[in-house]
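Colleague: What shape does this take:
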Amino acid sequence: MSDHLVDAAETPVTGAPRLALTMGDACGVGPEIIARWWGQGAHAATVVGCPQVMQRAVASLSAAHRPAVVRLAAWADGRGLLPGQMGVWAPPGLPADLIEAPWGRVDRRAGVAAAACIRAAVRLAQSGDAAGIVTAPLHKEALALAGEPYPGHTELLQAEGTPPGQPIAPVRMMLANPQLKTVLVTIHVSLRQAIEQVTFDAVLETLRITHRSAQLWGQPRARIGVAGLNPHAGESGLFGDEELRIIGPAIKAARAEGIDASGPWAPDTVFMRARHAPPEHIGEFDVVIAMYHDQGLIPVKYMGLDQGVNVTLGLPFVRTSPDHGTAFDLAGTGRADASSFGQAVEMARLLLSGRGVRV
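Modeller: Okay, the predicted model is just below:
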């Protein structure tokens, strides 16, 4: 294993890279978990990021987990690297002094770099040069300091993934682990705004996107359980009428289209009912639709962060991510767990196989 950067010219070039791995926030654990995961074997992928930052991350790991960082002059140069070599391509727009951004702190330069990597990866996916995208965590505050108008990955990917001149394509955030899948109607907005955004059209569109996406992970007619917005799903209007006016009619419309949707169910029990952990517990639903961010994400994250995966449904390309954040307290320690990142890669491969692509 190498402790210094290697140029791609020193390696043979065969085959083609398949996945684009964006390094995330340079000050967080993103570069480190990519490097740790990479050190576990050979991979059909290329990192979109800063070679110096990736080398710093590699140096934080024990010798047994250190891949050799190969600096690529062009994306195409990442084809056919040798086992133990990790190709890193620096896209346009990276700050020249990014390596000076310290671990464990919010830094504008890291936000600029994270956004540049995402945009470059989207271009690669749109052109077919990358089969899909797996994103390491970014920091929303750093993104804001960089002047980005998007509160997170999902919104940035949604904007960048829409062709010029066309209306913004509807997308949805799904968090999944082997026991539970949840899809959100609303995401990174205040709770008050989320309630306002729970409309008939938003719920129906979420059901449609979820139904189509489930076909890619091998469930042609997924059983979709829909959570209510209010306690006890409104208790027939006693605790709120959104279930009667909005959510119930949207479910009825989805069923008329052949979507296997049911509810609205009480939010405090629907996730337990959907949990699939055979043989002791067989889930009643394959996926749950949640009305707002914390309603859907708390149940999945409570089961553990090591196997959770974030998937953006509705994009014209595959995008997955680990379900945890930048973990500034662990950055640079060499102790960050790469399990969720590995699961994100496996989910990307599963979704790509549903599109007839093998990576």
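
Colleague: For the rest of this, base every contact and every neighbour count on C-alpha atoms.
Modeller: Will do.

Colleague: Now do the strands in this structure.
Modeller: In the chain, strands defined by DSSP state E lie at 6-7, 19-22, 45-48, 68-72, 85-89, 132-135, 172-177, 180-184, 224-227, 261-265, 287-290, 309-313, 318-322, listed in chain order.

Colleague: Let's compare: structure for the following, please.
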Amino acid sequence: MIGITMGDPVGVGPEITLKAIGTMSAEDRAQTRVFGCTETLCHVARMIDSPLKPGEDFAVTDLPVEGGPLPMGKLDKRAGAAVFRFIQAAVRAAEAGQIGCIVTGPINKEALNAAGHHYDGHTGMLASLTGQKGAFMLLASERLNVIHASTHVSLNTAIERTSPERIRDTIRAGHAHLRRIGIEAPRIAVAGLNPHCGEGGLFGDEDTSLIAPGVEMARDEGIDAHGPISADTLFHRAYNGAFDLVVANYHDQGHIPIKLVAFDTAVNVSVGLPIDRTSVDHGTAFDIAGKGLADHRNMLEAIAYARRLVAGRKT
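Modeller: Coordinates of the predicted model:
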């Protein structure tokens, strides 16, 4: 069973959830449960002319939204409060073994924080709900995969957090994940932090003093790790097949190339949690919410990846 959290009730999450479920076979639909608000799902189904009847055509763990259905496309802390309850319920179901993987719809961080839930996004929230110190964000696409040593922090903070141990741990997490999905000997490359990896100290020494030792630590464990490699060429090389995974040092270093080559199909995967979670790699798109214009391909990819993870765990 795959659990889908429908995302912010006033964003495109309910719409792409309905559209994705509408394309499923009867067998896959029977193995899908939505954690969200039945009333909101029915409201959006009418808005986009979906023939689906939530709670009848597919299972719903119904968590009503205060004051719902809320106006579409308008930031609302009541939606942020509902989002937290959707995710919390899905996490508890995953921990209990009732669902094999969570697929999360897009959320609005401002609404979430306005509701009193102070997280930087899904990854931090899921780590907190499962009692973990943290988790790694991996973005997966057909030809380029990136795992991040840091994500939703300032660039200064990302640099401050860089350490050989952090680099090694990120490589380890990516290596274990790729092995799980069937890549027996993953080739992993770590991007340089500074231009041209510091150019021998001309542009900083973090690459030689912090990143290179972390790569060596991973290599000592038998992992096929390389780097640091100048980021201005590394992503191109990985996209063309030289590496199975790139370690990015900060949020935009990894997100920009992925969104350039796979904006509509990339999947966000949380690595290092006791439960499995995938997600769409886009936002709530308030400007088109409820208009029937949202593209659900990203949601389909996230669901397919979730089923792949469940299959990998069974084997």
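
Colleague: can I get the strands of structure 1 in CSV with mean neighbour count and distance to S62 of structure 1?
Modeller: Shown next, in CSV, are the strands of structure 1 (neighbours: other Cα atoms under 10 Å; distance: least, Cα to Cα, whole Å):
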stretch, mean neighbour count, distance to S62 of structure 1
strand 6-7, 16, 19
strand 19-22, 29, 22
strand 45-48, 28, 20
strand 68-72, 25, 13
strand 85-89, 28, 16
strand 132-135, 28, 23
strand 172-177, 24, 28
strand 180-184, 26, 34
strand 224-227, 27, 44
strand 261-265, 22, 48
strand 287-290, 28, 39
strand 309-313, 26, 26
strand 318-322, 27, 22
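
Colleague: Make a markdown table out of those strands and add distance to E235 of structure 1.
Modeller: Below are those laid out as a markdown table (distance: least, Cα to Cα, whole Å):
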| stretch | distance to E235 of structure 1 |
| --- | --- |
| strand 6-7 | 64 |
| strand 19-22 | 45 |
| strand 45-48 | 50 |
| strand 68-72 | 58 |
| strand 85-89 | 54 |
| strand 132-135 | 40 |
| strand 172-177 | 27 |
| strand 180-184 | 22 |
| strand 224-227 | 13 |
| strand 261-265 | 10 |
| strand 287-290 | 17 |
| strand 309-313 | 31 |
| strand 318-322 | 36 |
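
Colleague: Would you tell me which of those strands gets closest to A146 of structure 1?
Modeller: The closest of these to A146 of structure 1 is strand 19-22. By Cα to Cα, the value is 17.2 Å.

Colleague: equivalent range in structure 2 for that closest one?
Modeller: On the basis of TM-score structural alignment, strand 19-22 of structure 1 is assigned to residues 2-5 in structure 2.

Colleague: Residues contacting the matching stretch, please?
Modeller: 17, 31-36, 86-87, 90, 99-105, 303, 306-307 (Cα atoms under 8 Å, 6 or more residues apart in numbering).

Colleague: buried residues in stretch 232-239 of structure 1?
Modeller: Buried residues in stretch 232-239 of structure 1, counting neighbours by 16 or more other Cα atoms under 10 Å, are found at H232, A233, G234.

Colleague: Check the residues you listed against R212 of structure 1 and report the nearest one.
Modeller: Ranked by distance to R212 of structure 1 (Cα to Cα), those are led by A233 at 25.7 Å.

Colleague: That closest one pairs with which position in structure 2?
Modeller: Alignment note (TM-score structural alignment): A233 of structure 1 maps to C197 of structure 2.

Colleague: now do T206 of structure 1
Modeller: Aligning on TM-score structural alignment places T206 of structure 1 opposite T170 in structure 2.

Colleague: can you count the residues close to the residue lying closest to its match once chain neighbours are set aside?
Modeller: Once flanking residues are discounted, T170 of structure 2 sits nearest to A149: 5.8 Å by Cα to Cα, 6 or more residues apart in numbering. A149 of structure 2 has 26 neighbours, counted by other Cα atoms under 10 Å.

Colleague: you'd agree A94 of structure 2 is up against P274?
Modeller: No - A94 of structure 2 is not in contact with P274 according to Cα atoms under 8 Å; the separation is 9.3 Å.

Colleague: So which of these two has more stuff around it?
Modeller: A count of neighbours by other Cα under 10 Å puts A94 above the other of A94 of structure 2 and P274, at 21 against 14.

Colleague: Check the gap between M1 of structure 2 and R307 of structure 2 for me.
Modeller: 9 Å (Cα to Cα, to the nearest Å).

Colleague: any shared contact partners between those two?
Modeller: Here M1 of structure 2 and R307 have C101 as joint contacts, going by Cα under 8 Å, 6+ apart.

Colleague: Nearest the geometric middle of structure 1, what residue?
Modeller: S321 (2.9 Å; Cα atoms, centre = their mean).

Colleague: quick one: contacts for the equivalent of that one over in structure 2?
Modeller: Counting by TM-score structural alignment, S321 of structure 1 lines up with S279 in structure 2. Counting by Cα under 8 Å, 6+ apart, S279 of structure 2 touches V103, T104, G105, P106, V267, N268, V269, M299, A302.

Colleague: Perfect, I'm done here.
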